[in-house]
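Participant: Sharing a model prediction with you, sequence too.
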Amino acid sequence: MAARDRRAPVRALIVTADDLGLRPDVDEGIVSAHREGIVTHASWLAGGASAQEAAPLVQEEAPGLGVGLHLALSQTLPSGPLAPLTGLLTPEARFPPRQFSAILWARTRARREAVWDEWNAQADTFERTWGRTPTHLDSHQHVHLAPWLGPLAVRLATERGIPRLRAPDEPARGRADTAVFSALGRRLARLARASGVATPDHFDGYRWSGRLGAESLREMEAARGEGCTEWMTHPGTHDEPGGYQRLRELRSLAHVRTPGASPSV
């Protein structure tokens, strides 16, 4: 009889703080959530208002924080030429506030080519700013989950040598929006893995976006399975109008202790 394998199952945890570079208060919250809490990675917006200030802040105060690229088609400034994005940008030459306009705008082949060029420009900006390849790839307001944009994100990861892509699959728990979100994530995961790009085995945090607290973190920890899990978070030092509770998230992330968080993943 073969000897029984008594090794404990692997339960790696990635805790990602989205929106690095959006504003100084968000950057400060992310750094604090890494230094004082469980955040292992952050996702950086190339066109965010504080994008260039965020890099030296992290390098000086949180050098162990893994930083990936937060692809954007909303709320930020473009990184590439404006002309190909005509019809998408606001009169101030910004992306629209929400991703839905961009998802609809990008349904034609020519416009998807414009998105491809823009996302490459964002990746170029990342490499110039940080001096290296992103640790991972995801997107602002989950725009890369759109079926006609997901293949562009996979292609970007493949061509740029970015090893990991967010392809979320979170239990719906009776919520229709989470069910759709996760169905799109599963579809993207199949495409990514077929292309040799890794995706976490499990994902959590979508249902708690902007209101993650100690209780939700305990629930997420209890539900964490074997393999690699990613938790999505949004810490900051100030709350936002409309109920986005970044300060609550920061306080929760800075005071909880969760085994298995993996800065090297």
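Facilitator: All right, it came through fine.

Participant: from here on, contacts and neighbour counts on C-alpha atoms
Facilitator: Will do.

Participant: Let me see the ranges of the strands in the protein.
Facilitator: Remark: strands assigned in the chain by DSSP state E are 11-20, 41-44, 66-71, 137-139, 202-204, 227-233.

Participant: Not counting the last one itself, show me its contacts.
Facilitator: Put plainly, it is strand 227-233. Outside strand 227-233, the residues within contact range by CA atoms under 8 Å, 6 or more residues apart in numbering are 9-18, 200-206, 209-210, 212, 249.

Participant: list the buried ones in it?
Facilitator: Neighbour-count burial for strand 227-233, counted by 16 or more other CA atoms under 10 Å, picks out 228-233.

Participant: circling back to that earlier point, quick one: closest of the strands of the chain to Leu191.
Facilitator: strand 137-139 (14.4 Å; CA to CA).

Participant: Mind giving me the packing neighbours of that closest one?
Facilitator: strand 66-71 (3 or more CA pairs under 8 Å, 6 or more residues apart in numbering; DSSP states H and E).

Participant: Run the chain-centre distance for the strand it packs on.
Facilitator: 7 Å (CA atoms, centre = their mean, to the nearest Å).

Participant: Packing partners of it?
Facilitator: strand 41-44, helix 109-130, strand 137-139.

Participant: What residues does the spatially most central residue of the chain make contact with?
Facilitator: With distances taken as CA atoms, centre = their mean, Asp138 lies nearest the centre of the chain, 4.2 Å away. Asp138 is in contact with 43, 68-71, 144, 165-166, counting by CA under 8 Å, 6+ apart.

Participant: Buried among the contacts of strand 227-233? Need that as a selection in ChimeraX.
Facilitator: A single ChimeraX command selects the buried members of those (16+ other CA under 10 Å):
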select :12,13,14,15,16,17,18,200,201,202,203,204,205,206,209,210,212,249
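
Participant: let's bring in a second model and compare:
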Amino acid sequence: MPRRLIINCDDFGMYPAVNAGVLHALEDGIASSCSLMPPCPAAAGAMSLLRDRPHLPFGIHLTLFCDTPAYPWAPLTARGEVPSLLNAAGEFFRPDQVPALLAQARAEEVAVEFRAQIRAVLDARLSPTHLDWHCLADGGREDLFDVTLALADEHGLGVRAWLGPARRRLRRLGRPVTDHDFLDSFRLGLEAKFLRYAELLRALPEGTSEWAVHPGLADDEARRIDPGWRVRATDHEFLTAPQAAALLAAEGITLVGHRASGTGGETNLPNVR
């Protein structure tokens, strides 16, 4: 059985250095797709880049958290319509406050905000492939997974499944899913990260796997506003290194990405780019 790998760049649109790093990883590196965050300040720039490059596959990174208080973003829906998605200050929660959000978020308000984020992308005349989540594994709650699955069906989009229960559920529904556990690059250590990625490629099992990576440039703004800039810089270093492409070729690993079928939201895994 062949070894297939989705290398998806999360957080496209978060801020300009992320946009630059993601684009570089897609066009000159080994990344095979990306996910766009519609509420973020640099989302308009990311959407412009995608309009100019319709061949680049991308999903929508459904967003209920703000990672950078010094560079904030907010719901696309009026705050009065989604109060359960906001903290005591009336802002998006931080990623380290996932339990607090999940304890109070109302599914109907999540649906309103997710629908607004999807609409922002469609109104920009873009064609996403799939839906996934920022800082939430499979939506974080079963009912939020249900909300996302219904929106994916409505728009003919795929859904990224991270954990075993969601993968099994999608498989029961007859939807292609990945075969193995999901890798989130924020869970990798920074020390010897390049070597760790190389080890993971060599050990990649047969079937389809997915990595969520987070490339970004380490410019002055990134260092100032983003506590995770080192993760992004080291991801970018590996994804754009000639050695990474050479290792993929030597290992016979096929890069794939999510692709919307337009027929009930099923996700297909396309041929190598």
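Facilitator: Perfect, thanks for sending it. Here the structure is a predicted model, which is why all the values come from computation and not from measurement.

Participant: circling back to that earlier point, can you tell me which of the helices and strands packed on strand 66-71 of the first structure is packed in deepest?
Facilitator: Ranked by mean neighbour count, these are led by strand 41-44 with a mean of 28 (mean count of other CA atoms under 10 Å).

Participant: against the second structure, where does that strand fall?
Facilitator: Aligned using TM-score structural alignment, strand 41-44 of the first structure spans residues 33-36 in the second structure.

Participant: That stretch vs the first structure, average offset?
Facilitator: Stretch 33-36 of the second structure: mean distance to aligned residues in the first structure after superposition is 0.6 Å, counting by mean CA distance after the TM-score superposition for the first structure.

Participant: which residues are contacting that stretch?
Facilitator: 6-13, 22, 26, 43, 46, 56-61, 132, 257-258.

Participant: And stretch 193-206 of the second structure, by the same measure?
Facilitator: 1-4, 234, 237-238, 244, 247-248, 251.

Participant: How about stretch 194-201 of the first structure?
Facilitator: So stretch 194-201 of the first structure is contacted by 154, 157-158, 162-168, 189, 192-193, 227-230 (CA under 8 Å, 6+ apart).

Participant: Tell me the buried residues in that stretch?
Facilitator: For stretch 194-201 of the first structure, by 16+ other CA under 10 Å, it's 197-201.

Participant: As CSV, the residues you listed with distance to Ala106 of the first structure would be great.
Facilitator: Formatted as CSV, these follow (distance: CA to CA, whole Å):
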residue, distance to Ala106 of the first structure
Val197, 24
Ala198, 26
Thr199, 24
Pro200, 27
Asp201, 29
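
Participant: who's in contact with Gly64 of the first structure?
Facilitator: Counting by CA under 8 Å, 6+ apart, Gly64 of the first structure has contacts 40, 263.

Participant: which position in the second structure aligns with it?
Facilitator: With TM-score structural alignment as the criterion, Gly64 of the first structure pairs with His55.

Participant: can you check Arg248 of the first structure too?
Facilitator: For Arg248 of the first structure, the residue aligned by TM-score structural alignment is Thr234.

Participant: pretty sure that match is touching Leu188, no?
Facilitator: No. In this structure, Thr234 of the second structure is not within contact of Leu188 by CA atoms under 8 Å, at 10.4 Å.

Participant: returning to what we had before: from the contacts of stretch 193-206 of the second structure, which land in helices?
Facilitator: Judged by DSSP state H, helices contain the following of the contacts of stretch 193-206 of the second structure: 234, 237-238, 244, 247-248, 251.

Participant: want to try JSON lines for the residues you listed, with neighbour count and distance to Ala78 of the second structure as columns?
Facilitator: Below are these laid out as JSON lines (neighbours: other CA atoms under 10 Å; distance: CA to CA, whole Å):
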{"residue": "Thr234", "neighbour count": "21", "distance to Ala78 of the second structure": "37"}
{"residue": "Glu237", "neighbour count": "20", "distance to Ala78 of the second structure": "39"}
{"residue": "Phe238", "neighbour count": "21", "distance to Ala78 of the second structure": "40"}
{"residue": "Ala244", "neighbour count": "19", "distance to Ala78 of the second structure": "44"}
{"residue": "Leu247", "neighbour count": "14", "distance to Ala78 of the second structure": "48"}
{"residue": "Leu248", "neighbour count": "17", "distance to Ala78 of the second structure": "45"}
{"residue": "Glu251", "neighbour count": "14", "distance to Ala78 of the second structure": "49"}
